[in-house]
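J.: model this:
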Amino acid sequence: MRDKVVITCAVTGNLTTPDQTPHLPITPEEIAEACLGAAEAGAAVVHIHVREPGTGKPSMEIAYYEEVVARIRARNAELILNLTTGPGGRFVPSEDDPKVAGPGTTLVAPEKRVEHIAKIRPDICTLDLNTMSSGGQVVINTPGNVRRMAKIMREAGVKPEIELFDSGDIALMHDLLRDGTLTGPCIASFVLGVKYGFQPSPETVIYARNLLPAGTEFTVIGTGRSSFPMVAQSVLAGGHVRTGLEDAVMLDKGVLAPSNAAMVEKARRIVQELGVGIASPREAREIFHLPSRGA
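T.: As a prediction, the model looks like this:
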C-alpha cells in the first residue's frame, strides 16, 4: 500500500439523474459549491461535468464550465480540477436504419469534445479509451478520434486522466504511448461496474493493475453499490480512490448521501482505517507530476 492516497470527488457526472437524488448539484454555482465542500472534506481532485440549469440534463456548454472553474478558483487555488471530455461520444442507432443516428445520439467531432479544454486549460481532463455498449447505446472512442483529442490536450498543456473500462482499453493505452500520443508517467482510472465492461472484484483490480504501463498512477472507480468497497480495494492494490454522486447516490444501504462532501468523508475514513494517509492538493500534484499553481 501507499503512504498517502489521492481522493477524487466526481460531483455530478453525466448519468445520475435528479430523480435518483435531490442532492445532485445542477447549476454552475451548485457544482462549484459541491467541489469546494468536497475539498474541505479531504478531496485533492474534483472531477467536473456540467448540466443545463433548467432541466438537469448533461451539457457541453463552455460558459458553464468557465463559471464553475472561476467560482472554485476564487476560493481555492490549489484544488486540482479535472474536467470531463466524455460527453459527445454516444451513438444510438435508429430502429429502421442502424447506420442513421436515432434519438439520444450525442456523437460530435472529437475537436468539439475538447473545446473547453483548449480554452480553460484545467490541471487534468479525462480521456476515455472505451468503445462499448452502454445500455441500448454505444459509446464510441475510436483510436483515431482519441488521438485527435489527445493532440489538443497536449497542445493545451493539460494532462489526460486515462479512463479504462476493459482490458482492450489498456492495450490501446500501450499503443498510444508507443506512438507518442501519450507520454508517461500516466494517470489512469479503472471504471468498474458498467454492465458490459470491467466488473467490480479484487481479481479484476489486480488483473487490470498488472496490465498497466510501468509508473502509471491508478484509481479504481466503483459504480453503484460497489463504490465504497472499491475504495478499500483500490487502496489495498496500491491505488488512489474516487467517490461522489457521479458514481453512486447511497451513503449506506437505504441511506441517500446528503452531499458529495459526506461521500468524501466516508471514503477518507475507509482509507485512514486501512492505515493510509490522505494527500493534500499540493502532495497530489507531486504524485501526479502536475505543476504547482502559478508555476
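J.: only C-alpha atoms for contact and neighbour calcs from this point on.
T.: Will do.
J.: contacts only, for the closest residue to Thr126 other than its chain neighbours.
T.: Closest residue to Thr126 apart from its sequence neighbours, by CA to CA, 6 or more residues apart in numbering: Glu161 at 4.6 Å. Glu161 makes contacts with Ile124, Cys125, Thr126, Leu127, Cys186, Ile187, Ala188, Ser189, as judged by CA atoms under 8 Å, 6 or more residues apart in numbering.
J.: now the second one, please; I'll put the structures next to each other:
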Amino acid sequence: MSKPCILCCAITGSVPTQSDNSAVPITISEQVESSQAAVEAGASIIHAHVRNDDGTTTSDPEKFARLGEELRKHCPGVIIQFSTGGRSGAGAARGGMLPLRPDMASLSVGSNNFPTRVYENAPDLVSWLSEEMVKYEITPEIEAFDLSHILHAIRMHKDGKLFGKLYVQFVMGVKNAMPCDREVFDFYVKMMRERAPDAQWCAAGIGPNQIVVNEWAIAAGGHTRAGLEDNIRLDRDRLAPSNAALIARAAELCEKHERPVATPKQAREILGLRAG
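T.: Reported below is the predicted structural model:
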C-alpha cells in the first residue's frame, strides 16, 4: 500500500500529569521541545491542549497563541491542531482560540459518557463551534466516540456545516464509551467508505489500546494518532520516555505494513489544507 499515513501526535491533553509520567509536556517550552522530537520521529500533525504552569487545564487563547507561534517557528510546516475539548473549558471558552486560525481544530459533534462524567456537547455548542471553524477557515478533526457521531458528522459535511475536507477520527477505548473492538472498527471503516468515500479517517486508542488501534488503522489504509495525551506507557512495565517514542512506534508499524509516513506537506495535500 503506497498511500502515505498521517501520524498525529497528541502531546499533552487535559488528564495526564507529570506525576503520572515526567515526560508529559506542560509548559509552552516543554510542549515545543516535545513536538520537535515527535515531528522528527514522523508526526505531521500536532494536536495541542494548553495548561497552566501548575499543570491545571485551561483554554486560555493567549497560551494557545504563544504555543502556535512557537510551533510555527520551531516545527515549520507542521499541521497545528488546537483542541476545543470539554475538559479544558466550558461553553464558548472552548472555542476562544479559533480566531487564531490554526490549520485544524478538534470537534466533538455529540455527547457520551466518560469514566466519571458525561462529556457534554450540546447541539447549540456544536453548531457554534462548527460555524466559527467555517468563519476562520479551520478544518475540523471530528472526534467520534460513537457511531452516531460519525453519521452526524457526515450529515453536517453534506449540509455544508463543516469547513474543508471531512476528516473523522475514531476514538476507541475510553471507559464507558466505545471499547476497542475490531468488529466495531471494521464497521466504522465500512461506513466511511460507503457514505463518505471522499473523506479521510484516522483512529486513536486509549491506554494500552493505542498500539492496537495504531496497527488496525495503518493496516486498513487510514491514518492514526499516538502520544502522551492518550497513553503514557510503552507497555505494562515501562513508561513512555517521550511523545517521540510513541510516534516512532507507529512509524515502525507503517514500515511493517509498507506504508510511507506522510510528511507535513503530504499531509496538507491529503487533507486539503492551505500551505504551511
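J.: re the thing from before, looking at the contacts of Glu161 of structure 1, which are in strands?
T.: Taking DSSP state E, the ones among the contacts of Glu161 of structure 1 that sit in strands are Ile124, Cys125, Thr126, Leu127, Ile187, Ala188, Ser189.
J.: between those, which sits nearest Met149 of structure 1?
T.: Minimum distance to Met149 of structure 1 across these is 7.9 Å, recorded for Leu127 (CA to CA).
J.: quick check: the equivalent of that closest one over in structure 2 vs Arg94 of structure 2, distance?
T.: Alignment note (TM-score structural alignment): Leu127 of structure 1 maps to Leu107 of structure 2. For Leu107 of structure 2, the distance to Arg94 of structure 2 (CA to CA, to the nearest Å) stands at 10 Å.
J.: ok, those two, which is more surrounded?
T.: Set side by side, Leu107 of structure 2 and Arg94 show more neighbours around Leu107, with 27 against 21, by other CA atoms under 10 Å.
J.: once aligned, what mean separation remains between stretch 183-191 of structure 2 and structure 1?
T.: Compared with structure 1 after the fit, stretch 183-191 of structure 2 shows a mean deviation of 1.4 Å (mean CA distance after the TM-score superposition for structure 1).
J.: which residues do Leu107 and Arg94 of structure 2 both contact?
T.: With CA under 8 Å, 6+ apart, Leu107 of structure 2 and Arg94 have common neighbours Thr84, Gly85.
J.: spatially central, which residue of structure 2 would that be?
T.: Taking CA atoms, centre = their mean, the centroid of structure 2 lies closest to His47, which sits 5.1 Å from it.
J.: helix, strand, or coil at that residue?
T.: Here His47 of structure 2 is strand, with the state taken from DSSP: H, G, I helix; E, B strand; the rest coil.
J.: how far away is the residue sitting furthest away from the middle of structure 2 from Glu229 of structure 2?
T.: Going by CA atoms, centre = their mean, the residue of structure 2 most distant from its centre is Asp237, 25.9 Å out. Going from Asp237 of structure 2 to Glu229 of structure 2 by CA to CA gives 19 Å.
J.: then Gln18 of structure 2?
T.: Counting by CA to CA, the gap from Gln18 of structure 2 to Glu229 of structure 2 is 12 Å.
J.: which of the two has more residues huddled nearby?
T.: A direct count of neighbours by other CA under 10 Å for Gln18 of structure 2 and Glu229 places Glu229 higher, at 23 against 11.
J.: need the counterpart of the more buried one in structure 1.
T.: So, by TM-score structural alignment, Glu229 of structure 2 is matched to Glu246.
J.: Ile48 of structure 1 - nearest residue in space that isn't next to it in sequence?
T.: Nearest non-adjacent residue to Ile48 of structure 1 (CA to CA, 6+ apart): Leu83, at 4.9 Å.
J.: burial measure for that neighbour, as a count.
T.: Neighbour count of Leu83 of structure 1, defined by other CA under 10 Å: 27.
J.: that one: what's it in contact with?
T.: His47, Ile48, His49, Ile117, Pro122, Ile124, Cys125, Thr126.
J.: tabulate the residues you listed (a markdown table), appending distance to Leu274 of structure 1.
T.: Shown next, in a markdown table, are the contacts of Leu83 of structure 1 (distance: CA to CA, whole Å):
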| residue | distance to Leu274 of structure 1 |
| --- | --- |
| His47 | 24 |
| Ile48 | 28 |
| His49 | 31 |
| Ile117 | 36 |
| Pro122 | 32 |
| Ile124 | 28 |
| Cys125 | 29 |
| Thr126 | 28 |
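J.: tell me the one among these nearest to Ser133 of structure 1.
T.: Closest approach to Ser133 of structure 1 among the contacts of Leu83 of structure 1 (CA to CA): Thr126, at 19.3 Å.
J.: tally of neighbours for Asp54 of structure 2?
T.: When neighbours are counted by other CA under 10 Å, Asp54 of structure 2 registers 9.
J.: I'd like the distance between it and Leu71 of structure 2.
T.: 21 Å.
J.: do His47 of structure 2 as well
T.: Counting by CA to CA, the gap from His47 of structure 2 to Leu71 of structure 2 is 11 Å.
J.: the helices in the stretch 1-150 of structure 2, which residues?
T.: 28-41, 61-74, 123-135, 147-158 (DSSP state H, counting those that start in this stretch).
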